[in-house]
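*Asks:* the following comprises the amino acid sequence and a computationally predicted model.
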Amino acid sequence: MRLAFSETTPDYENHLAPYQVLGFPEDGETAATAFGYGMLPSNRELTRFYLARSVRIDLARYTESRRERYVRRQCDTLRRAFLPRAQLAGPDDWADMCVRYMNESSWWLTRRGRPFRTADLTARLNSPMTTHLLTLTDTTDNSPAALGTLYVEPPIAYYALAFYDTRYRKTSVGSHLMSSVISELQHHGLSHVYLGTCYYEGARYKTRFTGMEFFDGLGWSDDRKKLQLFLSRQNDLSGQHLFDHPSYLETGPPPRPEDTTLRLADAPQPQHIDSVEE
């Protein structure tokens, strides 16, 4: 991976110059390479990735929880199907459901400069980031209930977007859709499914599955107490980084040189100039 460091708002008075780490796959590397390094897609073409507090499920350790079984019973009229994106039957019905969700959902609110149209959905479905779909169809009337877009590159997959008919909200269909994705991908023999990031309490639903791991800045961790520490303290990090925060240091020693995730040995070196000719 080639890395670039894109600067964000710094706080020079406190000696903080934060950067967003961007990754660009090189020859022989794919999106799976970036996911393994804790990166997530920064564009739909999968040519640029960003380092983040990514969450994934180790499918070798995944088992259905009691809560998942309860939600599955609540959604017992919904039939799931896993298919390549080009094989979606009745695409107009699915498009109507998805676009309606995009225009009603609070998650899409900040992205709504105008009402979404079918073309906006099509641009997302017909992109390298969507190779497969997982659909939930209501067997009582054969109507679309929920749809998840997936990037699948065995042995990993990325759960990118979710859409559902809001009339199923009381049955926790969004949770059932994510659980169905995880179960289906485990059935197909994949090793990991990536679920996005976890930077606020509202995103903790992604971490409730067995086999959960998150990227903690050094590597993949399944320490839920550490994740809770990150979530509870991140708004207190005024004037210092997490690795310097007392609450983090109480959980263990600061990072050691051998813990670091990157060596800049291959970074271009500045050229020495002996003289400047006028």
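*Replies:* Happy to help now that I have it.

*Asks:* for the rest of this, base every contact and every neighbour count on C-alpha atoms.
*Replies:* OK.

*Asks:* and the strands in the protein, which stretches?
*Replies:* Applying DSSP state E to the chain gives strands spanning 2-7, 19-24, 39-41, 49-51, 54-58, 78-84, 132-138, 143-153, 156-164, 192-197, 212-215, 220-221.

*Asks:* comparison target, given below:
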Amino acid sequence: MKIFRSESFVDYKTYTFNYATYCIKEKKSELPEIYDKGFLPYSNNTDLKVETYYLARSLRIELSDYKETSENRRVDRKIQEINPSFEVIPVKDFNLKDPVFLSYCFDFANKRFSEPISMNRLEYIFSAKSVSHVFRFRADGKPVGYVIAIIENDTLHYWFAFFDLDNPKYSLGKWMMFSVIRWAFENDLSYVYLGTCYGEKSLYKVRDFKGLSYFDGNQWVKNVKSLKLKCRADGNFVVDTFKQDTDLFLENLNV
């Protein structure tokens, strides 16, 4: 892998000089290490020819600490009314270019994603060589959702999910995430990565699952209380966290 940094925002008054950190994947076998270092796939520039990853506050479940919660069980009980099931399909056996499938994902994305997504970007995401499996979900025998996953060795990244919005009472999105995590646990994987965790809207991931830790830019931290505080404070930072409380920051690094 190749790690590089790009200059970002500057605030000379507080001596804050930001650098965005990226990683280029050179071999598929590097994926577990790339995720362990806090990187996630970057898909915002569809002209990029190499698989690039960005460093962010990301979230993962350490499956050695995983336990089902009462909320997981509640969602699972409720959805049994519509006879749910799922299958795990290698991408070589699934047509990611099928127009009906693309239209389904495109329609969902533009109803639920915070920013509109183009069909070009959707096709770019699905063409990533690291995408390895599709989880296809059914209810009463009909397809109701898909998860695009990256699986390598003991690592699974729950990258994008698309699902029917017609029956919100069944919490289909929650059940799909829970099902993938449980599948990973039952298949002896070590980690499930759930993407970024910024802002209060991301806290549903924190509330619903056990065994969580987040990447703080230096290390994986299991203190969920501090993560909630960070999410609620997002958008209000004046300077970086090192300058906000230098002693505490260094203490957390064991310096």
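*Replies:* Here it is on my side, so go on. Since the model is a prediction, treat every value here as computed from it, not as a measurement.

*Asks:* overlay the chains and give the TM-score.
*Replies:* Once superposed, the chains reach a TM-score of 0.85 (TM-score structural alignment, normalised by the length of the second structure), with 247 aligned residues with a CA RMSD of 2.8 Å.

*Asks:* go through the strands of the first structure and name the closest to Gly90 of the first structure.
*Replies:* Of all the strands of the first structure, strand 143-153 sits nearest to Gly90 of the first structure, with 9.4 Å by CA to CA.

*Asks:* show me what contacts the most centrally placed residue in the first structure?
*Replies:* Within the first structure, one residue has its C-alpha closest to the average C-alpha position: by CA atoms, centre = their mean, that is Gly196, at 1.4 Å. Neighbouring residues of Gly196 of the first structure by CA atoms under 8 Å, 6 or more residues apart in numbering: Leu40, Ser54, Val55, Arg56, Tyr158, Tyr159, Ala160.

*Asks:* make TSV from the strands of the first structure and add distance to Pro91 of the first structure to it.
*Replies:* Putting those into TSV (distance: least, CA to CA, whole Å) gives the following:
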stretch	distance to Pro91 of the first structure
strand 2-7	38
strand 19-24	33
strand 39-41	26
strand 49-51	30
strand 54-58	29
strand 78-84	13
strand 132-138	12
strand 143-153	10
strand 156-164	14
strand 192-197	25
strand 212-215	33
strand 220-221	38
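
*Asks:* among the ones you listed, which is nearest Cys98 of the first structure?
*Replies:* Between the strands of the first structure, strand 156-164 lies closest to Cys98 of the first structure; by CA to CA that is 5.4 Å.

*Asks:* which residues in the second structure form helices?
*Replies:* 31-36, 70-79, 99-112, 119-126, 172-186, 203-208, 224-233, 241-244, 246-252 (DSSP state H).

*Asks:* make CSV from those and add distance to Asp216 of the second structure and mean neighbour count to it.
*Replies:* Output for the helices of the second structure, formatted as CSV (distance: least, CA to CA, whole Å; neighbours: other CA atoms under 10 Å):
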stretch, distance to Asp216 of the second structure, mean neighbour count
helix 31-36, 12, 19
helix 70-79, 26, 14
helix 99-112, 27, 15
helix 119-126, 26, 16
helix 172-186, 22, 19
helix 203-208, 15, 15
helix 224-233, 9, 15
helix 241-244, 10, 12
helix 246-252, 10, 12
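
*Asks:* if I look at the counterpart of Arg74 of the second structure in the first structure, how far off is Leu136 of the first structure?
*Replies:* Counting by TM-score structural alignment, Arg74 of the second structure lines up with Tyr70 in the first structure. Computed with CA to CA, to the nearest Å, the distance linking Tyr70 of the first structure and Leu136 of the first structure is 17 Å.

*Asks:* same question, Pro144 of the first structure
*Replies:* 7 Å.

*Asks:* next: Pro257 of the first structure.
*Replies:* 48 Å.

*Asks:* still on that earlier bit, any of the contacts of Gly196 of the first structure buried? List them.
*Replies:* Among the contacts of Gly196 of the first structure, the ones that count as buried by 16 or more other CA atoms under 10 Å are Leu40, Ser54, Val55, Arg56, Tyr158, Tyr159, Ala160.

*Asks:* alignment lookup: the fourth one to the second structure.
*Replies:* Taking TM-score structural alignment, the alignment pairs Arg56 of the first structure with Arg60 from the second structure.

*Asks:* wait, its match sits on Ser190?
*Replies:* No: between Arg60 of the second structure and Ser190 there is no contact under CA atoms under 8 Å: 10.1 Å.

*Asks:* now do the shared contacts for the two.
*Replies:* If you check Arg60 of the second structure and Ser190 against CA under 8 Å, 6+ apart, no residue is contacted by both.

*Asks:* state the distance from the match of Arg56 of the first structure to Lys225 of the second structure.
*Replies:* Counting by CA to CA, the gap from Arg60 of the second structure to Lys225 of the second structure is 15 Å.

*Asks:* what do you get for Asp164 of the second structure?
*Replies:* In terms of CA to CA, Asp164 of the second structure sits 32 Å off from Lys225 of the second structure.

*Asks:* what's near enough to touch the match of Arg56 of the first structure?
*Replies:* So, once contact is read as CA under 8 Å, 6+ apart, Arg60 of the second structure ends up touching Tyr191, Val192, Tyr193, Leu194, Gly195, Leu212, Ser213, Tyr214.

*Asks:* which of those does the first structure keep?
*Replies:* Compared against the first structure with both residues aligned by TM-score structural alignment, their matches' CA atoms under 8 Å, those retain Tyr191, Val192, Tyr193, Leu194, Gly195, Leu212, Ser213, Tyr214.

*Asks:* what number of residues lie near Leu83 of the first structure?
*Replies:* 14 (other CA atoms under 10 Å).
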